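Have a look at this fold, sequence not included:
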């Protein structure tokens, strides 16, 4: 041993930069792990307190045997809101992952520059593509009018009706059940009107795809919000007794209209009187998120024009050779995958975070780390947690109770309802029924849930990614084929069957080799 060395070996040394990088990555892992465990602990604590409260109210004394293990509660816990960031917001704080974001941003900037140079050299192509984009966003004044109509109907029609029922039902002495049934019937009529009137406007005015999708997305969102508002506050009205705890806000039979208006714009489908709130609004963060939404829209325009329009616009006029079609099907994986990323990042991260920041909405867990999933069950729960929370709170929990605590039966009901809603949106948006999404969702989606159940190896994560890319690619190809087949191919059915029978099946779309 000499000069601080052992047996002639050089001493170990750590560079400050390497240590900083390691500690930053370790910090991100610790924060994610603590956030996940803390959320689970809060859920368990709240659920245990609710169970104890119910047992105390029912006069049941809890007796624990030291020899027997504590049984898990059979009741499903409700949705709880906590103050937390989105998953990607936390991940961007890690230097390595922030570099991945910067790489993607640089690639998109270079892509936009190349497209700009391309259009500057080909003005005819620029005018053609601009006209297509202008058409897809056309008649937006009708979209604006329908949007205002739906929101105003909730504030000025549904809310006064619900408030009148909630505040006067305690005064009804006889036939209170009939009074409640009448309100339930009126609410059903309102929901049917909210479903049928916008769809009829879309078909009557022949709105283009993007405008139609905007109306249908808002229609679905508002229908789920109105259901949540009535569902959460109907039990409050049923429990209400006048002159009892009148000073408490929760004892009122109906919340103020301001809480409903906040809920209509809040990035959640679960109604609460109060949500976790952030202390202030970062307007620069709001502007940056909306700018990224615009970038995602421009990014989606590129695969839509260069892959869909330029490839399928001659469907029905010139048959595609089978070899070329197989090449298109292979390339659809990349186009569908790009659209999947842009929809996720632009909608579930940027758009929802921008509105959450403007409203100081604290719980921003709009999605989870679905990219790490090895099972489709967890992927469906993590991809869009806003809709998942609604399905869990108002469909799954009810079906779980009605079907005798059957999780599989409740899951199948949720899958069927979700598949029907998705197919309804696409059918009204495109003005034809092509049930590919319904089939993939209601059959293969359910089968893959059971196949990948309790799978943890990395192979199943690769399998999940491959399935997602292939699914989005198939949807892109076949819906594009059917769209242009209905433009270029002559109509063969004069009845309503023309909207149900795919025209691409009867049209000369693919030429087989001789």
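Sure thing, it's come through. If you're wondering where the values come from, they're calculated on a predicted model, not measured in any experiment. Numbering: from 1, shown residues only.

going forward, measure contacts and count neighbours with C-alpha atoms only.
Fine.

Please name every helix or strand in contact with the one helix or strand residue 30 maps to.
Residue 30 is located in helix 16-57, with elements delineated by DSSP states H and E. Under the contact criterion of 3 or more CA pairs under 8 Å, 6 or more residues apart in numbering; DSSP states H and E, helix 16-57 touches helix 87-91, helix 95-121.

which one of these is the most hemmed in?
Mean neighbour count (mean count of other CA atoms under 10 Å) peaks for helix 87-91 among the helices and strands packed on helix 16-57, with a mean of 16.

ok, which stretches of the protein are strands?
320-321, 510-511 (DSSP state E).

And the ones you listed: which comes nearest residue 120?
The closest of those to residue 120 is strand 320-321. By CA to CA, the value is 30.6 Å.

which residues does the nearest residue to residue 213 once chain neighbours are set aside contact?
Excluding the flanking residues, the one nearest residue 213 by CA to CA, 6 or more residues apart in numbering is residue 429, at 5.7 Å. By CA atoms under 8 Å, 6 or more residues apart in numbering, residue 429 lies in contact with 202, 208-209, 212-213, 216.

again, 7 Å this time
Residue 429 makes contact with 209, 212-213, according to CA atoms under 7 Å, 6 or more residues apart in numbering.

go on, residue 381?
Residues in contact with residue 381 (CA under 7 Å, 6+ apart) are residue 388.

again, but for residue 470
Taking CA under 7 Å, 6+ apart, one finds residue 333 in contact with residue 470.

separation between it and residue 488?
For residue 470, the distance to residue 488 equals 27 Å [CA to CA, to the nearest Å].

and what of residue 401?
On the measure of CA to CA, residue 401 and residue 488 end up 51 Å apart.

one step back: switch the helices and strands packed on helix 16-57 over to a markdown table; also include distance to residue 498.
Compiled in a markdown table, those are given as follows (distance: least, CA to CA, whole Å):
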| stretch | distance to residue 498 |
| --- | --- |
| helix 87-91 | 45 |
| helix 95-121 | 39 |
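
now for the ones you listed, which one comes closest to residue 149?
For the helices and strands packed on helix 16-57, proximity to residue 149 was assessed by CA to CA; helix 87-91 is nearest, at 35.0 Å.

Against that first model, consider the following:
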């Protein structure tokens, strides 16, 4: 931010200079690599808007679309599936509801669930440390404590999962809660540092219990002293989205229990490619449903309860023609964090080139993904990292397919095959567990 202010001031001074030879200087400066690194466009990240697949508001993109009927057909399909499946299961197995997952996470259920408020309470360490800086404590010491407090989240998450020998469901819950709180705390630290250094008028008034609590409950991973807000909470909307989330979770649960676990749990009794072929279609359905549950329903519930105005949690990733476009669109909260606190900070604070900053951002994301998968599958197999790194040459190969139908075909081929293949590799490759 400071570099941008200096750049604007320098350009104004140059333009007001009377020497004609000096007036040519901005053109020379813009051609230099340092100047191009500083001229990173900072778009307005947060603005009031409705999510793309919101079928509640008449003004949403979905309700204005000619293809709204396909969305409705998908909901009705899910309703029929949830109605027919219990009947067929009762006729064939004598039970109405599958208990596979329920039996797997009933042990330590409340201990695992209780870690959510535990992580939330721990997050107030960030507020205490910021208040310490405001009161005049040594900034270097406090910054070191802030970094340690963030690393502690990962260390404790690893310890509790391994120590309690938790399975996939518990490990998934804890690892995602850990990452979410890490993103929030790191952004809170970095943005307040920026406010302090640029003498932003909002600072230090924004270092308050109310402001921090509201931020921690908002569906965003990037901190700002203020966000676009709605005037009031629509509780009918909260009930509707909560119901749809429950509907989607139940649908995904049955798909997982009936069409995925029976094949992934057989180990080497069947060939790995048979496992892949058996789960590839239900796995694709499952990931679509989970995306819809989390990004369209759960995040909108938190957004409505906190009156958070910007509901752009995703963009039209299904129209992507390159995987680079998909990475940018499918998970906007994480992308915004990576853009602001990894990519931009590499350029502005550490003076890296844009290309180097992109590589660092990509590697950081790959490492974080691998850490999550390491805990979920309890084994270190750098499969996710390999799959992510192979996207780098794929970006160059598919560059000519951008905005073309062939690119969208290739994208969906990878989306259908990739996740199921990654899951089979983690489950079937014989590498010692940790």
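Here it is on my side, so go on. If you're wondering where the values come from, they're calculated on a predicted model, not measured in any experiment.

Quick check: TM-score for this pair?
The pair, once superposed, lands on a TM-score of 0.86 when counted by TM-score structural alignment, normalised by the length of the second structure; 414 aligned residues with a CA RMSD of 2.9 Å.

List only buried entries from the contacts of residue 429 of the first structure.
With neighbours counted using 16 or more other CA atoms under 10 Å, those contain these buried positions: 209, 212-213.

returning to what we had before: can you find the partner of the residue nearest to residue 213 of the first structure in the second structure?
By TM-score structural alignment, residue 429 of the first structure lines up with residue 376 in the second structure.

what do you get for residue 342 of the first structure?
With TM-score structural alignment as the criterion, residue 342 of the first structure matches residue 289.

ok, that match touching residue 250?
No. At 10.1 Å, residue 289 of the second structure does not count as touching residue 250 under the criterion of CA atoms under 7 Å.

Now for residue 2 of the second structure, how many residues are close by?
Using other CA atoms under 10 Å, residue 2 of the second structure is surrounded by 12 other residues.

distance of the nearest residue to it once chain neighbours are set aside from residue 191 of the second structure?
Excluding its sequence neighbours, the residue lying closest to residue 2 of the second structure (CA to CA, 6+ apart) is residue 198, at 6.2 Å. Counting by CA to CA, the gap between residue 198 of the second structure and residue 191 of the second structure amounts to 11 Å.

The two: who's more crowded?
residue 191 (17 against 13).

count of neighbours near residue 106 of the second structure?
Residue 106 of the second structure: 11 surrounding residues under other CA under 10 Å.

circling back to that earlier point, in terms of neighbours, single out the busier of residue 289 and residue 250 of the second structure.
Neighbours per residue (other CA under 10 Å) separate residue 289 of the second structure from residue 250, with residue 289 holding more: 19 against 14.

That one and residue 303 of the second structure, how far apart?
Look at residue 289 of the second structure and residue 303 of the second structure: by CA to CA, they are 20 Å apart.

just residue 340 of the second structure next, same as before
Per CA to CA, residue 340 of the second structure is found 21 Å from residue 303 of the second structure.

What count of nearby residues applies to the counterpart of residue 128 of the second structure in the first structure?
Matched to the first structure by TM-score structural alignment, residue 128 of the second structure sits across from residue 160. Neighbours of residue 160 of the first structure under the rule other CA under 10 Å: 13.

Quick check: the biggest helix by length in the second structure compared with the first structure, mean distance?
Longest helix in the second structure, counting residues (DSSP state H): helix 168-197. If you overlay the two and look at helix 168-197 of the second structure, the average distance to its match in the first structure is 1.3 Å (mean CA distance after the TM-score superposition for the first structure).

Which neighbouring elements make contact with that helix?
On a contact count with 3 or more CA pairs under 7 Å, 6 or more residues apart in numbering; DSSP states H and E, helix 168-197 of the second structure meets helix 139-163, helix 354-377.

What range does the first one cover in the first structure?
Helix 139-163 of the second structure corresponds to residues 180-204 in the first structure, going by TM-score structural alignment.

gap between the residue nearest to residue 2 of the second structure and residue 209 of the second structure?
From residue 198 of the second structure across to residue 209 of the second structure, the span is 23 Å (CA to CA).

go on, residue 147 of the second structure?
21 Å.

Per the alignment, residue 451 of the first structure pairs with which residue of the second structure?
So, by TM-score structural alignment, residue 451 of the first structure is matched to residue 397.

now do residue 252 of the first structure
Match for residue 252 of the first structure (TM-score structural alignment): residue 204.

how about its match, what does it touch?
Shown in contact with residue 204 of the second structure (CA under 7 Å, 6+ apart): residue 134.

Please pull up the equivalent of residue 232 of the second structure in the first structure.
Using TM-score structural alignment, the partner of residue 232 of the second structure in the first structure is residue 280.

how about that match, what does it touch?
So residue 280 of the first structure contacts residue 360 (CA under 7 Å, 6+ apart).

quick one: it from residue 154 of the first structure, how far?
In terms of CA to CA, residue 280 of the first structure sits 29 Å off from residue 154 of the first structure.

And residue 94 of the first structure, by the same measure?
As judged by CA to CA, residue 94 of the first structure and residue 154 of the first structure stand 43 Å apart.

What of residue 212 of the first structure?
21 Å.

Then residue 320 of the first structure?
49 Å.

about what we covered before: which of residue 340 and residue 303 of the second structure has more residues huddled nearby?
A direct count of neighbours by other CA under 10 Å for residue 340 of the second structure and residue 303 places residue 303 higher, at 22 against 18.

Can you name the residues that contact the more buried one?
So residue 303 of the second structure contacts 218-219 (CA under 7 Å, 6+ apart).
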